[in-house]
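Visitor: got a predicted model here, sequence first, then my questions.
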Amino acid sequence: MELFIKNMVCDRCKMVVQNEVTALGLTVTQIELGKVTVLEEHIDPVKEQLEQKLNTLGFELLTDKKVKTVEQIKNLIIASIHHSDDNLKVNLSDYLSEKLNKDYNTISSLFREVEKNTIEKFFISQKIERVKELLAYDELNLNEIAFKLNYSSVAHLSSQFKKITGISPSVFKKQAEDSRIALDKL
């Protein structure tokens, strides 16, 4: 059985969720961002406990089909930006359509309906958070960050960064961690 979980956005989240699911006696066969597959076909005896425990930890067990799909979209975007060393070389719409096996217009409309925001704006906000993270680490310069995140130029990255944050990347770098937002809060 597949369980879809909101706010499961990093490897630490996966570990915490796996520990909680296992503690309830369920057998985890696969885990990825936003989704846990368990061996058991019915979790009714422990479902309420699981929901309560997950909620306590800042997660949410999803049951609505539309919300599940939107969480899959978010998790694919987060994984492509924050957990992959490969830049997204293909068009975002093609990538999401292929991964979800659905038409992009359908995906986009559903996302807008549920989130009251566009996929593109969510994608950009995730990229900007990644830029902030990389700037705070101070291991890459702006040229390298622009390349890593598949920006067409440093000017494009800087322009988008300033539009979203209100400050330039260099000013942010001086302010460091103060402007970071947790991924699950975006």
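Guide: In hand now; what should we look at?

Visitor: for the rest of this, base every contact and every neighbour count on C-alpha atoms.
Guide: Fine.

Visitor: okay, buried residues for whichever helix or strand residue 170 is part of please.
Guide: Using DSSP states H and E, residue 170 sits within helix 169-175. Under the neighbour-count criterion of 16 or more other CA atoms under 10 Å, helix 169-175 has 169, 172-173 buried.

Visitor: what's in contact with it?
Guide: 132, 135-136, 158, 161-162, 179 (CA atoms under 8 Å, 6 or more residues apart in numbering).

Visitor: and which of those residues is nearest residue 4?
Guide: residue 132 (28.5 Å; CA to CA).

Visitor: for the residue most central in space within the chain, helix, strand, or coil?
Guide: For the chain, the residue nearest the mean C-alpha position is residue 78 (3.1 Å; CA atoms, centre = their mean). What DSSP: H, G, I helix; E, B strand; the rest coil gives for residue 78 is helix.

Visitor: do residue 3 as well
Guide: Residue 3 - assigned by three-state DSSP - is strand.

Visitor: quick check: closest non-adjacent residue to it.
Guide: Leaving aside its sequence neighbours, residue 3 sits nearest to residue 36 (CA to CA, 6 or more residues apart in numbering; 5.1 Å).

Visitor: run through the residues that contact that neighbour.
Guide: With CA under 8 Å, 6+ apart, residue 36 has these contacts: 2-5, 18, 28-30.

Visitor: structure two is appended below for comparative analysis:
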Amino acid sequence: MTTLHIKNMVCNRCIKVVREVAEQLGFTVDQIGLGELQVKEVLQDAQKEQLAALLLADGFELLDDRKATLVEKIKGVIIREVHHNQQRRHQNLSVLIADELHMDYSYLSNLFSSLEGTTIEKYTILQRIEKVKELLVYDELTLSEIAWQLGYSSVHHLSAQFKKVTGLTPSHFKKIGENRRKPLDGLQ
């Protein structure tokens, strides 16, 4: 069994593409999730290189470095919590990250900053703002409901953070729509 860590694997569509690439090469997928692929085979270096080349063609990067892998796992936790978790925990993200990775948050935070050039907090804010944009475009929730769903303390806090990041108020963004959204793997 081989576990591989993959950069830029941030959504269900990404999981589908990575699964298809692995199966195309004849690998049996045991488990797959955001940023991680586990196949039943023990892969040789040549097989990993072949997989890496095919993944790269689809915009993914196979990670070998332990520190880079940890950073991708941190991103995976953040993306899952912000974009895919329907039952908001309203739990401190630093505690969640430390618990899930079984490591000291201070170490993880310093590692993330040194490799990404930004803090976990800023990365999380960018992800939350992209989720706000998505929800504004869908136009199914009020700003109060969006603020609550994403764990903001108030609509004012969400609006202030949104304007600081985008330069627009949420209402102005809503008017101009989806052409201002960014892909999740392009946020830094």
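Guide: Nice, thanks for sending it over. On a predicted model such as this, the values are computed, not experimentally measured, just so you know.

Visitor: give me the TM-score for this pair.
Guide: Overlay of the two chains. TM-score (TM-score structural alignment, normalised by the length of structure 1): 0.98; 186 aligned residues with a CA RMSD of 0.8 Å.

Visitor: gap between residue 178 of structure 1 and residue 2 of structure 1?
Guide: 37 Å (CA to CA, to the nearest Å).

Visitor: which one's more surrounded, these two?
Guide: residue 2 (15 against 10; other CA atoms under 10 Å).

Visitor: re earlier: determine which two of the contacts of residue 36 of structure 1 are furthest apart.
Guide: 5 and 29 (15.5 Å).

Visitor: who's more crowded, the two?
Guide: More crowded of residue 5 of structure 1 and residue 29, by other CA under 10 Å: residue 5, with 23 against 12.

Visitor: contact partners for that one?
Guide: 34-36, 59-62, 71.

Visitor: name the nearest of those residues relative to residue 46 of structure 1.
Guide: The closest of these, once distances to residue 46 of structure 1 are taken by CA to CA, is residue 61, at 12.3 Å.

Visitor: quick one: what's aligned to that closest one in structure 2?
Guide: In structure 2, residue 61 of structure 1 lines up with residue 62, judged by TM-score structural alignment.

Visitor: packing partners for the helix or strand encompassing its match?
Guide: For residue 62 of structure 2, the host element (DSSP H and E) is strand 61-63. If you count contacts as 3 or more CA pairs under 8 Å, 6 or more residues apart in numbering; DSSP states H and E, strand 61-63 of structure 2 packs onto strand 2-7, helix 45-57.

Visitor: of these, which approaches residue 105 of structure 2 most closely?
Guide: That would be strand 2-7 among these, by CA to CA, at 20.4 Å.

Visitor: ok, then the element right after the closest one?
Guide: That would be, after strand 2-7 of structure 2 and using DSSP H and E, helix 12-24.

Visitor: which other residues reach that following helix?
Guide: 9, 28-29, 32-34, 37, 51, 54-55, 58.

Visitor: related to what we said a few turns ago, out of the contacts of helix 169-175 of structure 1, which are buried?
Guide: Buried, going by 16+ other CA under 10 Å: 132, 135-136, 158, 161-162, out of the contacts of helix 169-175 of structure 1.

Visitor: tell me the one of these nearest residue 114 of structure 1?
Guide: residue 161 (25.7 Å).

Visitor: element containing that closest one?
Guide: Applying DSSP H and E, one finds residue 161 of structure 1 within helix 154-165.

Visitor: compared with structure 2, how much does that helix deviate?
Guide: Once the two models are superposed, helix 154-165 of structure 1 sits on average 0.3 Å from its counterpart in structure 2 (mean CA distance after the TM-score superposition for structure 1).
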